[in-house]
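Participant: Below is the sequence, then the predicted model.
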Amino acid sequence: MKSPQEKPLILDKKTALAKAESWCAYQERSQQEVRNKLYDWQLKPSEVEEIIGELIVNNFLNEERFALAYASGKANIKKWGKLKIKQGLKLKKVPDKLIQKALNSLDGDKYFEDLCQAVLKKEKTLTEKDPFKKKYKLLNYLMGKGYEKDLIFLALKANNLSE
């Protein structure tokens, strides 16, 4: 959180473009993230859109590339399910077509394998004796991670945890 005496950063268009290029080169960004950052720098709406156009033309900003990187990163590193990844992309205002493309790019076998690993890992930490309550807790945990209900049931069945 910013301290009260800290002044907001006010940049001219040329400096803002250079800073935005550097910021986008560091990691993939969505258009909305860049737009928010430019508004934080006190730029006018017309300047913001011009800079975003420049970034797209110079290939610093690519919404499809961002969506693919976001989806694979969240699936492979954080082990999120497709529903949570989709929600994250929607929050970043990525178009539905690109969200679908990013989700389809995920390897289905690896995705299911990650789900099964999550089942086993969580199952070891549960102290619940009642098998129905245990299954319910596993289901809630995995749904919280964004996995689809039908796949969760398949994973539970594959690990002999369904009654």
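Facilitator: Thanks, I have the structure now. Numbers count the residues shown, from 1 in each chain.

Participant: use CA for all of it now, contacts and neighbours both
Facilitator: Noted.

Participant: got a list of contacts for the helix or strand that contains residue 69?
Facilitator: Element membership for residue 69 (DSSP states H and E) is helix 63-76. With contacts defined as CA atoms under 8 Å, 6 or more residues apart in numbering, helix 63-76 is touched by 28-31, 80-82, 85, 89, 94, 98-99, 101-103, 105-106, 111.

Participant: what does stretch 99-112 give?
Facilitator: 64, 67-68, 71-72, 75, 81-82, 85-86, 89-90, 151, 155.

Participant: Mind putting these into JSON lines with neighbour count and distance to residue 36?
Facilitator: As requested, those are exported to JSON lines (neighbours: other CA atoms under 10 Å; distance: CA to CA, whole Å):
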{"residue": "64", "neighbour count": "17", "distance to residue 36": "19"}
{"residue": "67", "neighbour count": "27", "distance to residue 36": "18"}
{"residue": "68", "neighbour count": "20", "distance to residue 36": "21"}
{"residue": "71", "neighbour count": "26", "distance to residue 36": "21"}
{"residue": "72", "neighbour count": "19", "distance to residue 36": "24"}
{"residue": "75", "neighbour count": "21", "distance to residue 36": "25"}
{"residue": "81", "neighbour count": "24", "distance to residue 36": "27"}
{"residue": "82", "neighbour count": "22", "distance to residue 36": "26"}
{"residue": "85", "neighbour count": "25", "distance to residue 36": "21"}
{"residue": "86", "neighbour count": "21", "distance to residue 36": "20"}
{"residue": "89", "neighbour count": "21", "distance to residue 36": "15"}
{"residue": "90", "neighbour count": "13", "distance to residue 36": "15"}
{"residue": "151", "neighbour count": "15", "distance to residue 36": "36"}
{"residue": "155", "neighbour count": "22", "distance to residue 36": "40"}
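
Participant: before we go on, here's another structure to hold up against the first:
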Amino acid sequence: MTDQTKEILRRAASFCAYQERTQREVRERLNEWDVYGDEAEEIIAWLIENNYLNEERFAKTFAGSKFRVKRWGKQKIKQHLKQRGITGYNLDQAMKEIETDDYRQTLIDLLEKKRRTLKEENPLVLKQKLIRYAIGKGYESDLIWSVLGAEE
């Protein structure tokens, strides 16, 4: 292993240790460092073997934090994970990070908070605005209807 390869490994490990990353993000960074092809794949394999890079861990962390901190719905979380190249098993594992009861309660809390900010008299228009808001946050329309229907 050349000194240059060791330096790139060190930089890549540091890049992954700072924050959870996907293979796509690491590949893009390696491209910026002019590392391509087999050399890039060997570095990624080394990062995976040494547990610097783990897409399941990334997906779980991403889903959990976007739900808890930004209060995103599953649709929006899935969309963002897919944009980062996370699919299949890792995507399913990420969705399991979100408890059904917490998910529903978070939607209820979000809608109550949003309702307090709206100055709408017409109940139909108010409901429409709440639905649009929740869909924008990534919640499923059937769950939104169920929550809003339960309030009436």
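Facilitator: Structure received. Everything numeric here is computed off the predicted structure, so don't read it as measured data.

Participant: Mind naming the longest helix for structure 2?
Facilitator: Taking DSSP state H as the criterion, structure 2 has its longest helix at helix 100-117.

Participant: which helices and strands sit right next to the next helix or strand after that helix?
Facilitator: The element immediately downstream of helix 100-117 of structure 2 (helix or strand, assigned by DSSP H and E) is helix 123-136. Here helix 123-136 of structure 2 touches helix 100-117, helix 141-151, going by 3 or more CA pairs under 8 Å, 6 or more residues apart in numbering; DSSP states H and E.

Participant: got JSON lines for those, with distance to residue 123 of structure 2 too?
Facilitator: As requested, those are arranged in JSON lines below (distance: least, CA to CA, whole Å):
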{"stretch": "helix 100-117", "distance to residue 123 of structure 2": "11"}
{"stretch": "helix 141-151", "distance to residue 123 of structure 2": "12"}
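
Participant: Residue 36 of structure 2 is nearest to which of the ones you listed?
Facilitator: Among those, helix 100-117 comes nearest to residue 36 of structure 2, with 41.6 Å by CA to CA.

Participant: how about the closest one, which residues of structure 1 does it hit?
Facilitator: Mapped onto structure 1 using TM-score structural alignment, helix 100-117 of structure 2 covers residues 108-125.

Participant: Now do residue 93 of structure 1 against residue 72 of structure 1, distance only.
Facilitator: From residue 93 of structure 1 across to residue 72 of structure 1, the span is 18 Å (CA to CA, to the nearest Å).

Participant: next one: residue 64 of structure 1
Facilitator: Distance of residue 64 of structure 1 to residue 72 of structure 1, computed by CA to CA: 12 Å.

Participant: Check residue 143 of structure 1 too.
Facilitator: For residue 143 of structure 1, the distance to residue 72 of structure 1 (CA to CA) stands at 19 Å.

Participant: And residue 149 of structure 1, by the same measure?
Facilitator: Where residue 72 of structure 1 is concerned, residue 149 of structure 1 sits at a distance of 21 Å (CA to CA).
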